[in-house]
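*Asks:* kindly return the folded structure for what I paste below:
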Amino acid sequence: MVGAPRTEGLSLAVVVAHPDDDAYGMAGMVALHADDPGFRFTLIHATDGGAGDIREGFPATRETLGRIRQQEDEDGWRALGREPDRHEWLGYRDGEVDQVPFDELVDVVAAILEEEQPTVVGTFGPDGIFAHPDHITIGAATDAAFARHASTAGTAFRRLLHSAIPQSVFERWQQQRAEKGMWQFDPTQVYHMRGVPDAEIGLVVDTSSVAHRTVAGLMEHKSQHHVMFDYPVDAERWQRIMRRDWASVAWPERAPGSPVLTDPFEGLP
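*Replies:* Here you go, the predicted model:
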């Protein structure tokens, strides 16, 4: 855990839309603190991912995919080596989170967060990374839930993070894909990756020491490998990709020129 401060009584809550959303973005941060005494990890999923794509030959049906993906997600955290201390499945329909009354969604997320009193909360920003409506909606609801409790004192609700891809990194990945003759993301389209301006990135975590653990977790999401990976799956390439976690700091507001954080708990008591 080189570069990661020890966490004593600090906690992280991650709120996402689908199984495998949590396997990217902040999984490396969890792996870095996996063995810290007192570290608590709460995970909230809005849906079971039951409307996801089913590739030809995979043993799933529309009726069973959600249960399969839930199990894959739980298996993924075991493979990473740090299961959530609390894992909540909210049970909303995949692809329809934006149709849930917004106040209801906020209330449900806020109730769990109030019970957990997390130090740091992580979710999607308004870009949703892929502009997926479920991502954007659960992110906005989490922001609203966090705002009810945001605090400048104590150890709870001290920082709100939005997972993000820096624009410079996104462009580099696009160039590498072009050089390999691979298809390109179109950031004007829904379900396509996009970056955010580098100046908006307030957290860059070196997760290279635990990238193998993060990739081990990703590999458990077998039903979605055709969506997540370019075939054939290259685990070594993905370990290189997973050497960093990035996020914008949505709260508290960063002053212009503030140094970029290197750990989600940096500077917190």
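
*Asks:* from here on, contacts and neighbour counts on C-alpha atoms
*Replies:* Will do.

*Asks:* following element in sequence after the helix or strand containing residue 106, please.
*Replies:* Assigned by DSSP states H and E, residue 106 belongs to helix 102-116. Next helix or strand after helix 102-116 toward the C-terminus (DSSP H and E): strand 120-124.

*Asks:* what angle separates the next helix or strand after that next one from helix 102-116?
*Replies:* Using DSSP H and E, the helix or strand that follows strand 120-124 towards the C-terminus is helix 133-147. Interaxial angle, helix 133-147 versus helix 102-116 (axes from the mean of the first three to the mean of the last three CA atoms, to 10 degrees): 50 degrees.

*Asks:* how big is the angle separating helix 133-147 from strand 120-124?
*Replies:* Using the same axes, to 10 degrees, helix 133-147 lies at 150 degrees relative to strand 120-124.

*Asks:* and the next helix or strand past helix 133-147?
*Replies:* Next along from helix 133-147, by DSSP H and E: strand 159-163.

*Asks:* shouldn't residue 67 be in contact with residue 48?
*Replies:* Yes: counting by CA atoms under 8 Å, residue 67 touches residue 48, with 7.0 Å between them.

*Asks:* neighbour count: these two, which is higher?
*Replies:* It is residue 48, of residue 67 and residue 48, that has more neighbours when counted by other CA atoms under 10 Å, with 25 against 14.

*Asks:* run this one through as well so I can compare:
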Amino acid sequence: MILTAPPRLLLVHAHPDDESLWTGGTIARYAANGAHVTLVTCTLGEEGEVIPDGLALLAADESDQLGGYRNGELRSACAALGVVDHRYLGGIGRWRDSGMVGVASNAKPRAFIQGDFTEQASALLEIIKEVRPDVVVTYGPDGGYGHPDHIRAHEITTVACAQSSDVRRVFHVVTSKRATEAGVAELSAVRDLPYRLPEPGELPVTPDEQISTVVQVADHLDAKLRALRAHQTQVTVWQNDSGWSCYALSNGIAQPIVDSEYYILASGVPDGIADDLFGGLG
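*Replies:* Next up, the predicted model:
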């Protein structure tokens, strides 16, 4: 980086745990290097499936207390990653997790996808005006894997950033096809793996020729793993004595933990972005 002032990074994620799953290494890397990192979370993740049996009654169809619990998980994850500036879009609890495509929770009045689009984009723009980020990160047009809240997060971020002269680059976070397949191949040799391996094409990936930026996060994987463990209702992390590690969501599918995170430049000058979100910005 050659910025004379501390670089300012803003990330827009749909639910608690998305920041760690998608961008945990990136957040930890830039925070450790002195960047001002702002995380915006759009919902409390109330519709998530609960992994630990002892916490099952938190779920939406039981006591419906999962959102508050996940707020605590997110606070712990932010501490692990070095995030000191976290905001909920519109204030904590303003919009509710919509759930996956086609489920009844999509129609709840407070669901994020039922919210007023202009209000949501305006709320994000107000944060952008205050923080004045150089770089903004969110999902691509498909939300990474089609979740309605991820898609809405992409849409409002696109609109809000287009109205700000401070934002110099917007990136979409993606997963690398090559790195994911290599990671799964390595996991296939691990004998004591507690999860099932994904079937070919089961994990969402992006062809590597579409990827513009590869952020090395090998030195920050410990922080990412601590953040993932903080989200105990949503994620389980496994490591063995030989140094192998992976994680799984409630579906029990092993997902590799790779040493880079991957991005596509959506807007801004491309010079210097091969391995640094802020590369070439002066």
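
*Asks:* next, the TM-score between them, please.
*Replies:* Overlay of the two chains. TM-score (TM-score structural alignment, normalised by the length of structure 1): 0.81; 247 aligned residues with a CA RMSD of 2.7 Å.

*Asks:* picking up where we left off before, equivalent range in structure 2 for the helix holding residue 106 of structure 1?
*Replies:* Under the alignment (TM-score structural alignment), helix 102-116 of structure 1 falls on residues 117-131 in structure 2.

*Asks:* check the mean deviation of that stretch from structure 1.
*Replies:* When structure 1 is overlaid, stretch 117-131 of structure 2 sits 1.5 Å from its aligned residues on average, using mean CA distance after the TM-score superposition for structure 1.

*Asks:* quick one: that stretch to chain centroid distance?
*Replies:* 19 Å (CA atoms, centre = their mean, to the nearest Å).

*Asks:* what's it in contact with?
*Replies:* 8, 38, 89-90, 156-157, 159-161, 163-164, 166 (CA atoms under 8 Å, 6 or more residues apart in numbering).

*Asks:* stretch 6-13 of structure 2 too?
*Replies:* The contact list for stretch 6-13 of structure 2 (CA under 8 Å, 6+ apart) reads 19, 34-42, 131-139, 150, 153, 157, 278.

*Asks:* now list the buried members of those.
*Replies:* 19, 35-42, 131-139, 150, 153, 157, 278 (16 or more other CA atoms under 10 Å).

*Asks:* structure 2: which residue goes with residue 157 of structure 1?
*Replies:* In structure 2, residue 157 of structure 1 lands on residue 167 (TM-score structural alignment).

*Asks:* what range in structure 1 does the longest strand out of those in structure 2 sit on?
*Replies:* Ranked by number of residues, the top strand in structure 2 under DSSP state E is strand 260-268. Aligned by TM-score structural alignment, strand 260-268 of structure 2 falls on residues 244-252 of structure 1.

*Asks:* show me what counts as buried in the matching stretch.
*Replies:* For stretch 244-252 of structure 1, burial by neighbour count (16+ other CA under 10 Å) applies to 244-251.

*Asks:* got it, and stretch 23-36 of structure 2?
*Replies:* Neighbour counts over stretch 23-36 of structure 2 (16+ other CA under 10 Å) mark 23-31, 35-36 as buried.

*Asks:* so which of the residues you listed is the closest to residue 236 of structure 2?
*Replies:* For the buried residues of stretch 23-36 of structure 2, the closest approach to residue 236 of structure 2 (CA to CA) belongs to residue 24, at 15.2 Å.

*Asks:* which residues touch that closest one?
*Replies:* Taking CA under 8 Å, 6+ apart, we find residue 24 of structure 2 in contact with 81, 223-224, 227.

*Asks:* tell me, of those residues, which are also contacts in structure 1.
*Replies:* Contacts conserved in structure 1 for those, using both residues aligned by TM-score structural alignment, their matches' CA atoms under 8 Å: residue 224.

*Asks:* closest to residue 49 of structure 2 among the contacts of residue 24 of structure 2?
*Replies:* residue 227 (18.3 Å).

*Asks:* quick check: closest non-adjacent residue to that closest one.
*Replies:* Leaving aside its sequence neighbours, residue 227 of structure 2 sits nearest to residue 77 (CA to CA, 6 or more residues apart in numbering; 4.1 Å).
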